[in-house]
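Need coordinates for the below:
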Amino acid sequence: MSNIQQVIKDSKFIPVIKRLLFEDCFSQLEGVYGLQKDGTFEKLENVPNLKKGTEDLITRKKLEVYVKHKMESRGLINQAPTANQALLDLTREYAFTYLNRFVAFKMMEERKILRQTVSREYDSNAFKFYLADHREEEEKWKQGKVYETYRSFILWQCGKICKDNEIKVLFDPGNIISRLFPQERTLKRIFELINQEALSQIWKEDEVIGWVYQYFIEEEKARVFDKIYSQKKKMELTDIAPATQLFTPKWIVQFLVENTLGRLWIRMHPDTELKDKLKYYVPNDNDSEAIPLKPVREITLLDPACGTMHFGMTAFDLFYEMYLEELRNTGKYGWPENPSCGQVEIIPASIIENNIFGIDIDLRAIQLSALSLYLKAKSKNKELSIEKYNLVHTDIPVFSDNTINEFVDSLSSKYELTKKLFKIVIPELNKAYYLGSLLKIEDIINSFISEQHKTLVKHYGRQQYSLFKEDQQLLLQRNIVWNEIKEELRKAINEFIDKTNGNTDTFVAQESKKGIYLIDALVKKHDVVVCNPPYSGKRNMNAIMKADLTALYPKKEGDLYTVFIDRCLNLILSQNGFCGMVTIHSFMFTSSHEEIRKSIIENTTIETLA
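Predicted coordinates for the structure are as follows:
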């Protein structure tokens, strides 16, 4: 056990804050908004502070939409569609989001990325600057409304970070969680816990982020393991995230990144000086086989089960050195004529925007992944601005066929075929919350385009293009691809959100946008894929999971990790791609894994085993 892990474990600050936030959320949901512990709502007339036109009333209406759709989702996945469970889902999201935010503030303060925000509580420097710049808030503060102004300050700080750096997944001031805030007694107790002297040395360490996640889900993981191993029950679809998250030791991460991304770079640039700096790199005879050059900016690495982005953090450091080396050697034989980044200062942003990709089944993990990469980039350049993060969580609500059809029909789209495809794709996204990156959405898109193309050619031939609608002409020419469809959908959904802001349909639209990001992530092929996949034998899976994996990965679905082997190989570029994974050794010997062995032998070259 590392020293950091020991300190975090001994302090117990994570489970204590988690419990505090759970209790706090229950308290204010019932006391302020009339959302009772059984998940039902008190009548508006019985909740005195919910007056017409107030922010509290707006929040109440958004909570009603949230609970309604959570119940619908659970009903569609064969779980009891109880309002109580919807309330628990909301409370859990509230707890981990605010814990992650306060941890983020501490780590940013330690790195001088952010002015003091939580370390001195109401006396923090950033709060004082905020009051000086916001006269109305300063007046409230002078009137003794210190907690109220501090709440406004924290949410303003979230909005500022979100606006400047696009860590929206964690700091979004417009989501349902940001309409709630820890009550003052809870806030003060959280401050006592995160500011205790015993923790003073941990905030500078990147590793903290991974342990925060592990100890937050510890209780859930124990519950699932008890269900599987003691009670001999099957794992529910919603159990997969907490049951399969693993913290990967740093040396293993480094070994895999160096022998995939590092090997790719060495074969592109045999004269690279980085070869001698890769501590865990294992040379082999194939390293003399040169592969086509690519600018660093175009090299991509994906972790399809990224957790808190441990692989991405290590890859960031290697990518950074690759950019620097390319910049030093620009114009020389075997190197690009122009560098990917002409200035060292913009390299960190380029890595996050262009090189590192991550997918995970759990929103909590993606929040912390974004934070990990943000802190890593800011450690190189505190002034940089990051336009986007290529991180996607697959925990998308499940919608009924009627909801999907009504929503898609209401979109204003240039292409009717776009809407037709969306009606086919969204039902598949209903499986995303448990299949994650195992979902083969690209097969559905390719099949749709191919079938539509065949139908048009069969009925109209190729000679009458001018008579067809624009989308049909494009389809006949095979020019309708995902990028075109994606932009059409985004535009249509954004227009829809603008028209329906605040009502039930807006919720469906916002979640559909997440679906587009997920599809985008799944259709892209990468130079390098690395991961420590989830592990779970077929005997622990429920019937739905078994059936879906059998349909998607026939004869390879004996364990989640063997399915991930097949999926990862499918996500790399067909030529010159590299895959690195942590696995158990059973796939090499047991008869049940014969098909995956055959696939590996016939379609890949094994470079290194350890």
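
alpha carbons only for contacts and neighbour counts from here, please
OK.

and the gap between H453 and Q472?
When Cα to Cα, to the nearest Å is the yardstick, H453 and Q472 sit 8 Å from each other.

show me where the stretch 351-500 of the chain has helices.
363-380, 401-410, 416-429, 432-435, 441-460, 470-476, 482-499 (DSSP state H, counting those that start in this stretch).

Check which helices and strands the second one sits against.
Other elements packing on helix 401-410 under the criterion 3 or more Cα pairs under 8 Å, 6 or more residues apart in numbering; DSSP states H and E are helix 416-429, helix 504-523.

Now the second one, please; I'll put the structures next to each other:
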Amino acid sequence: MDKVALRNFAVNAKEKMEDDIKRKLELMGITEKGTGEETVKEDDYLKINGQEFNEKEVKQREKIIEVLKAREKDEDFKKCFDELVEEIAYTWFNRIIAIRFMEVNDYIPDGIRILSSDRENDREPQIIREVFDTDLEFSNDEKNYVYKLKEENKIEELFKFLFIKKCNKLNEILPELFEETEDYSELLLPISINDEEGILRKLVDEVPEESFDVEKEGQIEVIGWLYQYYNEEKKKEVDQKTKKGKKVEQDDIPAKTQLFTPKWIVKYMVENSLGNLWLEGHPNENLEEKWKFLVKREKQEEEIESKLEKLNENYKKMKLEEIKIIDPCMGSGHILVYAFDVLMDIYSNLGYSNRDAVQSILENNIYGLDIDKRAYQLAYFALMMKAREYYKRIFSKKLELNICYTKESKDINKEIIDFISNGNNKIKEELDLIYNSFLDAREYGSLIEAPKIDYNEIKNRLSEIENTDFYNLFDELKKEEIKNKFYYVIKTSEILSKKYEVVATNPPYMGSSIMDSKLSKYTKKNYPDSKMDMFAVFIEKCNSLTDKNGFCSMITMHGWMFLSSYEKLREKMTLIETLNMVHLGTRAFDEISGEVVQTTIWIQRKNKINNFKGSYIRLVDFPGEKNKRNKFLETIENKDKKYYFRKAKENFEKIPGMPIGYWASENLLEDFEKGIKTSELIEPKQGLATADNDRFLRQWYEVEEEKISYNTKSITETENNEYKWYPYNKGGERRQWYGNYDYLVNWKNNGNEIRNFKDGNGKLRSRPQNTEYYFKEAVTWSDITSGGFAIRYREEGSIHDVTGMSAFSDSTFKLKYVLGLLSTKISDYIFKILNPTIHLQIGNFSNFPVIENEKIKPKVISIVDDCIKISKYDWNTFETAWDFKVSPLVNIERYVEEFDNVKIGENGNVENKKIDKTQITLIEEAYSQYKEFTNNQFLKLKENEEELNRIFIDIYRLQDELTSDVSDKDITIAKIFDTDDEINDEIKGNNYVLTKADVVKQFISYAFGCMFGRYSPDEEGLAFAGGEFDKNKYIKFIPDEDNCIPITDSEYFSDDIVTRFVEFVKTVYGEETLEENLKFIAQALSNKNDVPKDIIREYFLKSFYDDHLKRYKKRPIYWLYDAGKKNGFKALIYMHRYNEQTTAKVRIGYLHELQKHYERRASFLKDEIESNNNRKKAEQELKKIKLQLDECKQFDEKMNHLSSEYISIDLDDGVKVNYEKVQTGRDGKKYEILGKVK
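Below you'll find the predicted structure:
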């Protein structure tokens, strides 16, 4: 099945059909803005926009307007218009793809193709050529009309006429899909046999016929895939709404929640529920062999086996016709279609004819519900096609299937209840119950609790009404309303009131945060233990639909197995026996990427036998549908203990919170029993929730340094002092041992502004919690653990965030022992049992079992100290750390020596020393020493981590589950390679890997900081980051005086960026080695053999600013004045030295001067061209200069407007606000003068 072709067709078909329908409506004077007036109106025709409409079309138009105006009472006109267009489009889409499936498989009763030809290389549909050989009936007028159209060669009109007539004919055999349509929809039929971009040509010409042909690769599931792809764009729109905080509206629920289930998963679900139920009472090797995805039950202990034998006696007594399977969220019927196949296997095995088996399955065995009418129609069609596959004459039986869509009762006239009950109070009361239960049926769907009543009496009365001819017009209208509306409500209610031997479904996934208020209230009231997500609510619903000893099979998100919010649901689930489970993890659906959607499938029997061991298959490490499928089949065959587990539910009770930790070994279960909880040793606490991070948080390098306090010990110290900003622990990327010191929070005057941050109603928005722990020493981790759990030491001086989770203790030794333990493989192994979702909660951390070993503690603490020291030194090597001193390439001797002086527990404001003149004159030599030192540190940290693994794996007795080896990819400090090609596979994916180019670029960034005075080659750390500019800090190398360094493609200025950089290199390393050093830098930046200065200039011109944005996380401290893509003018300034005159100085001192250079150069080039000297080269350069000059002139207009306004900034506002501020005039107009932050 070519899914790419199917997707392309469906996505484009939706857009094309809806556009065509809108165009047709527009021609009628109907748009999303309203209905226009007719320009000319006669008795028998209407003329709008120059187009005539006959009498029938006029009536159809009037009906459209009537429908839109009726809907407009409840919604705005545009929404009504869009909904009508969508309805008409999907109605015809469903019919077109259904007809295509039928004609390819020769299921059309008369055997004549409708959309395509039966001849090769003929594009004219067969129905046009053999119109009178079809099973269509024509009046004389219609025959004449056909002849007329053929004679006039109006094939397009003829095709539409025949297509509509055929759809009406198919109503006789497939009434639920080819239902009688509103007359007006025929007028808007968006189909053409000549339009090369139209749905018909695309379907026939571009979607392989084999995708539909069941005798080849095709399956009826193709209809489901087309439906999913058709809704793909709508789903994306809904997802975007929810990301913006909007709720999922009733009409959007199907698009948001429907997802086609992979075929192998469907087979597993059905074979292990329906198939298993039958085999328990009727063992059959032939059926077992046929059902490849059946997990055969393992032999249990003798006492349990005897109980199972008694249970199987019940299954033996079951008659096949009495087994009912329901999918309460059936979508397009994928699960039910395969259930049909399995039932046919069983019926055939019992000797039934195909005719009797098919009829029995449809009448007795298969049930289904869905909230979406479109999906229901396709499920109905899919089941009928599956039936036709086995029995050719099924269409003639005109069976009513036991499937339905949930229809609301609130649109039904309640007088109908009196009409039906006809004085029978019992029937009236029961109908009232049904009516009231289904008022919001499209909101709640199968979650509705249907009345448990005797439906036979009601159905008998409905049958009586159906067979009665009423002579009263009003009674006939009521009869019609019962047939078209209330009957479906009653039918759905009866389906939901039953108990089923088998329930199998892939329920909707939708968190409570995006449910609308009505649905949210309903789930909270009726499903309090599972209200957090729709999939969990359906776990409870499916359990209630399952009969005693019946089987339930579901695929859901796996969160219910682990999250504390589902603990009560898990308690309920332990009362039901799990036969087997396949834990899929991420990427079980090829259509869904990423780490968020993690799923599991399982089979439960509604029974409880103590110590019954279920089979659990673990496929979380195998990405993709195909890989998981193949590994599943392999595992059930060889029972590989790495992936195949047998566990009784009683084992889960040994683990705090009772997660479904089926892969926990017996040793680990004992560890849980004898270990003490982490929360009993140290105190995990959530931190501050500001409610507006953009307002209260900054990266540390955004603000004035003098307003930052790095060494605060308690909140009382924050009262009435000059400091505004304090370190803020916000989680961040995966980092082990030490790091992620980057954010600051506004906690001036003990957080006065945050503590009083309220909404318009006076309600406190922020949540300053556990404030007594602020600024305390801690261990900390991020709540998002998709890259694996990582824990760090956090020195005194920080406030912790709600996502930068932290744990505290008065004992540093306890913190470090826990840090050492949780930095091993054991932490990830156990946390994935407690909660393998990407969000590790405080409760999960608290429940970790800590086994203390007093003998080994000193060794653990010593190793931990060494790891922290190595990681801290690595962190402070980079200029984005606030304890950064100097580029290691500038003073490598000091850099290596200072490692021994690193102190654990001191953070920020450590005394900076003067920098002695470096003894190394070659950057290459400094780089080699830095690389050697860094890589040795990497190896030492890796050795330490492996030693900790060995220690704790022995303590926890997990030698069979874990090894001490640590992958290079998991070490979270730098390792340096000369080139990208040298980076080996083991370390790929490690975000801390550096190449020579990276190291050189960091050196260039440091040099650039020295040019602006942020750093000085004369002393360590920051030289200037706001406040008073102290010139005494700059002796060897004087920073730029006017805070502007131009970047040009040629050397136009004496202080341009390349000139200043070369001067810096010469100052630091000496003049004798200058050319050699420039060559080393150039070779690191590029493989070209150009002049080193040209390569360096190209880097500054094209790449430096992008690197700066990346390094400073889109909060640049150097700002780029940028005229545009022609590189006409670029100049950098340092944000902390910006003042209200900066833009004017840049304009007058540099932009205008560069324009003069361009003009002089242009004049020279013109002379060159006239004298024919290097004419071609001169013409090319002149063309470039003119473009740059034009760009500069346009840029000057923007600069002129802003420079005259003397815009000032406040560093406390942060880069994001100030970056916009300097580009916005007082008139509110944005003038883009700075480089885009992307």
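
that older thread, could you dump the helices and strands packed on helix 401-410 of the first structure into JSON lines with mean neighbour count added?
JSON lines is the format used below for those (neighbours: other Cα atoms under 10 Å):
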{"stretch": "helix 416-429", "mean neighbour count": "18"}
{"stretch": "helix 504-523", "mean neighbour count": "19"}
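
can you tell which of these is closest to T604 of the first structure?
Taking Cα to Cα as the measure, those were each checked against T604 of the first structure, and helix 504-523 came out nearest at 20.6 Å.

check the fit of that closest one onto the second structure and give the mean distance.
After superposition onto the second structure, the average distance of helix 504-523 of the first structure to its aligned residues comes to 3.8 Å, using mean Cα distance after the TM-score superposition for the first structure.

Tell me which of the helices of the stretch 351-500 of the first structure sits nearest to I266 of the first structure.
helix 363-380 (24.2 Å).

neighbouring contacts of that closest one?
Contacting residues not belonging to helix 363-380 of the first structure are listed as 96-97, 100, 104, 108, 111, 113, 167, 169-170, 206, 209-210, 213, 306-309, 312-313, 316, 345, 348-349, 352, 359-360, 384, 389, 391-395 [Cα atoms under 8 Å, 6 or more residues apart in numbering].

Now it on the second structure. Mean distance?
Between helix 363-380 of the first structure and its aligned stretch in the second structure, the superposed structures give an average distance of 1.6 Å (mean Cα distance after the TM-score superposition for the first structure).

What residues in the second structure pair up with that helix?
The alignment of helix 363-380 of the first structure onto the second structure (TM-score structural alignment) covers residues 373-390.

secondary structure element for the equivalent of K234 of the second structure over in the first structure?
With TM-score structural alignment defining the correspondence, K234 of the second structure maps onto E220 in the first structure. When secondary structure is defined using DSSP states H and E, the element that contains E220 of the first structure is helix 218-225.

Average offset of whatever helix or strand comes next after that helix relative to the second structure?
For helix 218-225 of the first structure, the succeeding helix or strand toward the C-terminus, using DSSP H and E, is helix 240-244. With the two structures superposed, helix 240-244 of the first structure lies on average 0.9 Å from its match in the second structure, counting by mean Cα distance after the TM-score superposition for the first structure.

Stretch 793-802 of the second structure maps to which residues in the first structure?
Using TM-score structural alignment, there is no partner range for stretch 793-802 of the second structure in the first structure.

Can I get the helices of the stretch 351-500 of the first structure in JSON lines including distance to H69 of the first structure?
Conversion of the helices of the stretch 351-500 of the first structure to JSON lines gives the following (distance: least, Cα to Cα, whole Å):
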{"stretch": "helix 363-380", "distance to H69 of the first structure": "17"}
{"stretch": "helix 401-410", "distance to H69 of the first structure": "10"}
{"stretch": "helix 416-429", "distance to H69 of the first structure": "15"}
{"stretch": "helix 432-435", "distance to H69 of the first structure": "15"}
{"stretch": "helix 441-460", "distance to H69 of the first structure": "23"}
{"stretch": "helix 470-476", "distance to H69 of the first structure": "33"}
{"stretch": "helix 482-499", "distance to H69 of the first structure": "17"}
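
closest one to E55 of the first structure among those helices?
With Cα to Cα, the closest approach to E55 of the first structure among the helices of the stretch 351-500 of the first structure belongs to helix 482-499: 19.3 Å.
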